[in-house]
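**Q** after the sequence you'll find the predicted model.
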Amino acid sequence: MDRFEFGGENRPTGRELRLQGLLEYVEMDQVKAITP
């Protein structure tokens, strides 16, 4: 997540943060599904 510099031109948009959160949620879900 280094490409996001908070406060500046590279400030992440709400949509990018939401997509990032969804991806992280899906990844955690997959890990939980794999591990017994």
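**A** All right, it came through fine. Model, not experiment: these values are computed from the prediction. Numbers count the residues shown, from 1 in each chain.
**Q** okay, CA-based contacts and neighbour counts for the rest of this
**A** Will do.
**Q** list the contacts of residue 21.
**A** Contacts for residue 21 (Cα atoms under 8 Å, 6 or more residues apart in numbering) come out as none.
**Q** I'd like to know how far it sits from residue 28.
**A** 11 Å (Cα to Cα, to the nearest Å).
**Q** below is an additional structure, to be compared with the one above:
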Amino acid sequence: MTRCAQAVGAGIIASHLHKKAAELVAKVAEVRL
């Protein structure tokens, strides 16, 4: 695996995790309202 491919893979994983975290925060916010 090249460095470029690793960087792209890491970016995809990071954005996916960020999306999941944002969804969780939104759910918690809904529950609190």
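**A** Ah, there it is. Quick caveat, the model's predicted, so the values are computed rather than measured.
**Q** okay, buried residues for stretch 15-31 of the first structure please.
**A** By neighbour count with 16 or more other Cα atoms under 10 Å, stretch 15-31 of the first structure contains no buried residues.
**Q** what range does the helix or strand harbouring residue 30 of the first structure cover in the second structure?
**A** Take DSSP states H and E as the rule and residue 30 of the first structure turns out to sit in helix 14-34. Aligned by TM-score structural alignment, helix 14-34 of the first structure falls on residues 3-23 of the second structure.
**Q** how big is the offset of that stretch relative to the first structure?
**A** On superposition with the first structure, the mean distance recorded for stretch 3-23 of the second structure (mean Cα distance after the TM-score superposition for the first structure) is 0.3 Å.
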